[in-house]
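> how would this look folded up:
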Amino acid sequence: MIVSDLVVGHSYGCYGPLLNGSTTVIYEGKPIGTPDASEFFRIIHDHKVVSSFWSPTALRIIRQHDPDNKHATKYQSKHFRALFLAGEHCDRDTLLWAREIFAEKPVIDHYWQTETGTPITAVCLGLEKHPNLGPPGCAGRPCPGYSLHLFSSDPKCIEEEESSSDELGRIVVKLPLPPGCFSTLWKNDQLFHELYFTRYPGYYDTMDVGIRTEDGFIETSSRADDVLNVAGHRLSSGHIEQAIVESGKVSECAVIGLKDDVKGQQPFAFVVLNKHEENTAAAEIEKAIIATVRQEIGPVAAFKKFVCVKRLPKTRSGKIARNTLTALLNGKAFRIPSTIEDPTVYDDLRKELAQVGYKNLGESSQM
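Okay, here's the model as predicted:
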């Protein structure tokens, strides 16, 4: 097993392999530039790795720097059995690309939180001989021990109202939580109860939103705070991001809400283009992205505004700091988290936004 991220170092890099009698290969470094985008695949080949754990961001970065799949297919991985993804939602396009690269071996996205210590939803390969991987974009079904429910994501609704299939809902877990989950916050029992158990008595509030398919698979979309209110319509920023990536022009993006006096909010995207699209005419890129969002989400998204950037602000574990992008674009002061890999990214973003006419940007300070 190879672990490429620090975010799950204890469970996937230590306890799990030891309990299973497995050898762990821990790689410290980036998936590109050491010397190229084939590094993860070289490690899998050289050490006969059978399973691996990556973040979706790692896949997107590799794909961005290897548009022809030359590096990703450089090494054979005949011993390899499955790739597991977590840390953030993996869009359909990236997941299908990964399955193609790994010769249709299982590439499985699953969903959990630091608070839970174990996956909330997953495809449990060990429980079934030929498990149903579910639709691309989904993170499996609820794991044993989790009684999962999706309640109305409307902030005005505090009733325990179950969402229908394929309807955006707030993800909650009926108590009791299974063994291994957190039992308090450090020296703050009161905040622990207020934050996670007050809104829905008898349930743990994940503060995430998603949808449940008719077959019971869960697609986690975004944090509840990242749901956009566009002219009275509640839209998942994650769904819009997935549509943008599926345009074929973009390797990764972040969608946030731009304040609008009429509609409340407008979706605005920071997009990083694929390497082979960097010299494509701006009008062609704009047409492709807007058309794909309209097709996948519908005209209700009213998506028209985005900016092409070289990189996004990410933590060292690969997560995009969307809240700082929201503050930056809407002219609100914010503090740069200490976990941001490279704080100078915000200087670049200011210049890129200024070049396309955005001014009165939020001021930042170091934490």
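> contacts and neighbour counts: CA atoms only from here.
OK.
> pretty sure Ala98 is touching Val107, no?
Yes - with contact defined as Cα atoms under 8 Å, Ala98 counts as touching Val107 (6.9 Å).
> so how far is stretch 108-121 from its chain's centroid?
13 Å (Cα atoms, centre = their mean, to the nearest Å).
> same question for stretch 59-71.
18 Å.
> report the buried residues of it.
Residues Leu59, Arg60, Ile61, Ile62, Arg63, Gln64, His65, Asp66, Asn69, His71 are the ones in stretch 59-71 that count as buried (16 or more other Cα atoms under 10 Å).
> which residue is the nearest non-sequential neighbour of the second one?
Sequence neighbours aside, Ser251 is the residue nearest to Arg60 in space, at 5.9 Å (criterion: Cα to Cα, 6 or more residues apart in numbering).
> residues in contact with that neighbour?
Arg60, Ile61, Arg63, Gln64, Val245, Val271, Val272, Leu273, Asn274 (Cα atoms under 8 Å, 6 or more residues apart in numbering).
> and Ser251, that one's in a helix?
No - with DSSP: H, G, I helix; E, B strand; the rest coil as the criterion, Ser251 is strand rather than part of a helix.
> please tell me how far it sits from Ser22.
34 Å (Cα to Cα, to the nearest Å).
> hang on, the earlier thing: helices - which of the buried residues of stretch 59-71 land there?
Taking DSSP state H as the definition of helices, the buried residues of stretch 59-71 contribute Leu59, Arg60, Ile61, Ile62, Arg63, Gln64, His65.
> is the first one in contact with Leu96, as I believe?
In this case it means Leu59. No - contact criterion Cα under 8 Å: Leu59 and Leu96 do not qualify, at 11.0 Å.
> can you pull out the helices in the stretch 51-200 of the chain?
In the stretch 51-200 of the chain, the helices defined using DSSP state H, counting those that start in this stretch lie at 56-65, 92-101, 189-197.
> now do the buried residues in the helix or strand that the last one is followed by.
On the C-terminal side of helix 189-197, the closest following helix or strand by DSSP states H and E is strand 203-212. The neighbour-count check on strand 203-212 (16+ other Cα under 10 Å) flags Tyr203, Tyr204, Asp205, Thr206, Asp208, Val209, Gly210, Ile211, Arg212 as buried.
> against which helices or strands is strand 203-212 packed?
Secondary-structure packing of strand 203-212 (3 or more Cα pairs under 8 Å, 6 or more residues apart in numbering; DSSP states H and E): strand 147-152, strand 169-174, helix 189-197, strand 218-223.
> Proceed likewise with the subsequent sequence, for comparison:
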Amino acid sequence: MSFATFYQRSIDEPSAFWTEQARRIDWHHPFSQVLDDSRPPFARWFVGGTTNLCHNAVDRWVATRGEQPALIAISTETNTEKTYSFRELHAEVNRTAAIMQSLGVGRGDRVLLYMPMIAEATFAMLACARIGAIHSVVFGGFASHSLASRIDDATPKLIVSADAGSRAGKILPYKGLLDEAIKLARHKPEHVLLVDRGLAAMDTVAGRDVNYAEQCQLHMDAKVPVTWLESNEASYILYTSGTTGKPKGVQRDVGGYAVALATSMDAIFCSKGGGTFFCTSDIGWVVGHSYIVYGPLIAGMATILYEGLPIRPDAGIWWSIVEKYKVTRMFSAPTAIRVLKKQPPELMQKYDLSSLQALYLAGEPLDASTSSWISSALGVPVIDNYWQTESGWPIMTIAKNIENKASKLGSPGLPMYGYKVRLLNESTGALCGANEKGVVVIEWPLPPGCLQTIYGDDQRCVATYWTTQMPDSGRPAYSTFDWGIRDEDGYYFILGRTDDVINVAGHRLGTREIEESISSHPNVSEVAVVGVEDKLKGQVAVAFVIPKVAESSAEGRGRLEAEIMRVVDQRLGSVGRPARVYVVGLLPKTRSGKLLRRSIQALCEGRDPGDLTTIEDPASLQQIKEALLG
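Predicted coordinates for the structure are as follows:
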């Protein structure tokens, strides 16, 4: 079957198409309706069916693949490696599920995970899925203020954390950050379950804090039955940056997500049970949820969980893992590959990479030179893919297992099955033709596996994503907030963001979040943050601040910049730290007071600032130019 036929059937006959795909997973009770589209722009998939993510990822493989590797946890930070078979993973998940139940966690309760990349984090995610609790994983790089806002939104009954993480040999004490976050938060969890790695001293709170290892001993032989969930019950909440400063909790379902991942592992990632999948992301991001934890395990594969950097102890570490564990499919980000491109080639060439069949890259646009280099160096297809936290799985790529179509440099590929992707003219709302720039939108309904809503806020979900209507069908359209262009062959090219979210090394950051943290500095009057193109990271944040008390000396400006960096580290974590903070006396604004972000960004990137007919004071642009010149 050609991909065009496969795709068109998913659009024209969604019920028949997704009924076939739903056979890829186990259902405890069959669904009575494939798609409930009675309440646009929302959609409910596989209505009435009951299933469970943990069962499909772990339990169903114990009988046939019980001794096969399931989870391979590697840390170059602590120099540890441990492989868990499906049978061993099943036992660990049962223990963790029993601990959670003993702490009062049940179906529908939220459990927040603030953890490093360790096996216990995977156990906790799967344990939540097993008992019907809703997990919310917060990236370990976030600082206390960011963590507190997520605690208040999710209102977890339990938080699972650790004494510390480690990056480049530097210990990152999680427990202190968590304690501070709980102090800042209005909501207080009943318990905190702590994995003590022996990396940092911990102060424990009597009656609240519980030691994970001690609890495991109490539940060593636990057998916790799977809680069968209706397909549309929530499986997890994952927070993503927004333009308002308040993080958005993307809520995912159970059945639709399981079917979407099972289908993608076959159609897109060409994965076979018994293979090994190495996704280098973090479980705090959507790629980690879908393609470290759930996707590979649902496909009956071993999955690698890696704590460490791609260049430590040396830049051959990832390739040594590929050789040792016979990795068949690898998933990473262009930023990481650009880092490795700078390293001596012999660090790759010394390893046997013959098991590797493909490398998938996502998180930011893939430039042609990086793609060409890594494809030539590995001798395998390099397949770009484009998606978002909200989609849960690729929106655009090349589905090689359906049809081995060619990739095009700079393009993530074609719209995937189920996604009716269109381009709309920003000014007129009309459909764009070939080679015409427009906003990338997806016509309702979204396919299985995509966001159900923003947790606890349907109205915000509609107001954020669904304010556009298709000019031809009149149906609602989901906005990706990305510019794109489509060539005459139907391949899409992503051109950047239309909103104020920037993409740093595959991590989406709201400029408003960074601005709010900078504004908390006592000597900051106004601030503007823009995303600026960076050859290594794709984009970096650059800040321009107007101080309350002017800093006339270079030394004073340098001191203020360093102080602001520390403030952002404390409030957002290093992930939100700007690459530079420039001190200016004016910020470019329109006469109505709107910041001219695109003009600031253009100057930072050495481009023409564009139409400035509405600028209030042209001298403000000159100040930006002078600041950039130093």
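> tell me how far the aligned residue in structure 1 for Ile383 of structure 2 lies from Ser51 of structure 1.
Aligning on TM-score structural alignment places Ile383 of structure 2 opposite Ile108 in structure 1. As judged by Cα to Cα, Ile108 of structure 1 and Ser51 of structure 1 stand 11 Å apart.
> likewise for Arg92 of structure 1?
As judged by Cα to Cα, Arg92 of structure 1 and Ser51 of structure 1 stand 21 Å apart.
> same question, Ile218 of structure 1
Ile218 of structure 1 sits 23 Å away from Ser51 of structure 1, going by Cα to Cα.
> these two: who's more crowded?
Taking other Cα atoms under 10 Å, Ile218 of structure 1 and Ser51 do not tie; Ile218 has more neighbours (29 against 18).
> that one: what's it in contact with?
Contacts of Ile218 of structure 1 (Cα under 8 Å, 6+ apart): Thr121, Cys138, Ala139, Gly140, Arg141, Pro142, Gly210, Ile211, Arg212.
> of the residues you listed, closest to Leu349 of structure 1?
Proximity of the contacts of Ile218 of structure 1 to Leu349 of structure 1 (Cα to Cα) peaks at Gly210, which lies at 29.3 Å.
> wait, that closest one sits on Ser221?
Yes - in this structure, Gly210 of structure 1 is within contact of Ser221 by Cα under 8 Å, at 4.8 Å.
> show me what Cys172 of structure 1 aligns to in structure 2.
No, residue 172 of structure 1 isn't Cys; it's Val. Matched to structure 2 by TM-score structural alignment, Val172 of structure 1 sits across from Val441.
> state the helix or strand in which Val272 of structure 1 lies.
Assigned by DSSP H and E, Val272 of structure 1 falls within strand 264-273.
> so what secondary structure elements neighbour that strand?
Using 3+ Cα pairs under 8 Å, 6+ apart, the elements in contact with strand 264-273 of structure 1 are strand 227-230, strand 250-260, strand 305-308.
> ok, which of these comes nearest Leu185 of structure 1?
That would be, of those and by Cα to Cα, strand 227-230, which comes in at 26.1 Å.
> distance from the closest one to the middle of the chain?
Its chain's C-alpha centre and that of strand 227-230 of structure 1 lie 18 Å apart, by Cα atoms, centre = their mean.
> and stretch 390-409 of structure 2, by the same measure?
18 Å.
> same check on stretch 136-151 of structure 1?
Worked out by Cα atoms, centre = their mean, stretch 136-151 of structure 1 lies 16 Å from the chain centre.
> in it, what's buried?
Quick answer for stretch 136-151 of structure 1 (16+ other Cα under 10 Å): 136-143, 146-151.
> where in structure 2 does that stretch fall?
Residues 409-424 of structure 2 are matched to stretch 136-151 of structure 1 when aligned by TM-score structural alignment.
> pull out the buried residues from the longest helix seen in structure 1.
As assigned by DSSP H, the longest helix anywhere in structure 1 is helix 282-296. By neighbour count with 16+ other Cα under 10 Å, helix 282-296 of structure 1 contains the buried residues Ile285, Glu286, Ile289, Ile290, Ala291, Thr292, Val293, Arg294.
> so who does Ala579 of structure 2 touch?
With Cα under 8 Å, 6+ apart, Ala579 of structure 2 has these contacts: Val540, Ala541, Val542.
> the first one and Gln601 of structure 2: what is the separation?
Think Val540 of structure 2. Val540 of structure 2 is 11 Å from Gln601 of structure 2, by Cα to Cα.
> how about the aligned partner of Ile321 of structure 2 in structure 1, secondary structure?
Ile321 of structure 2 maps onto Ile43 in structure 1, with residues paired by TM-score structural alignment. Per three-state DSSP, the local secondary structure of Ile43 of structure 1 is helix.
> count of neighbours near Ile43 of structure 1?
For Ile43 of structure 1, the count of nearby residues is 17 (other Cα under 10 Å).
> what about it, distance to Ala72 of structure 1?
When distance is defined by Cα to Cα, Ile43 of structure 1 is 12 Å away from Ala72 of structure 1.
> same question, Arg234 of structure 1
For Arg234 of structure 1, the distance to Ala72 of structure 1 equals 38 Å [Cα to Cα].
> neighbour count: these two, which is higher?
Between Arg234 of structure 1 and Ala72, counted using other Cα under 10 Å, the more crowded position is Ala72 (22 against 15).
> quick one: contacts for the more buried one?
The contact partners of Ala72 of structure 1, taken as Cα under 8 Å, 6+ apart, are Ala37, Ser38, Phe41, Ile62, Asp66, Ile101.
> between the residues you listed, which is nearest Ala86 of structure 1?
Lowest distance from Ala86 of structure 1 to the contacts of Ala72 of structure 1 (Cα to Cα) belongs to Ile62, with 16.3 Å.
> if we ignore the residues flanking it in sequence, what's nearest the aligned partner of that closest one in structure 2?
Counting by TM-score structural alignment, Ile62 of structure 1 corresponds to Leu340 in structure 2. Sequence neighbours aside, Ala315 is the residue nearest to Leu340 of structure 2 in space, at 6.5 Å (criterion: Cα to Cα, 6+ apart).
> how far away is that neighbour from Ala528 of structure 2?
36 Å.
> tell me the counterpart of the residue nearest to Arg60 of structure 1 in structure 2.
Matched to structure 2 by TM-score structural alignment, Ser251 of structure 1 sits unpaired.
> contact partners for the residue nearest to Leu340 of structure 2?
Ala315 of structure 2 touches Leu340, Gln343, Leu347, Met348, counting by Cα under 8 Å, 6+ apart.
> can you tell me the SS state at it?
Following three-state DSSP, we place Ala315 of structure 2 in the coil state.
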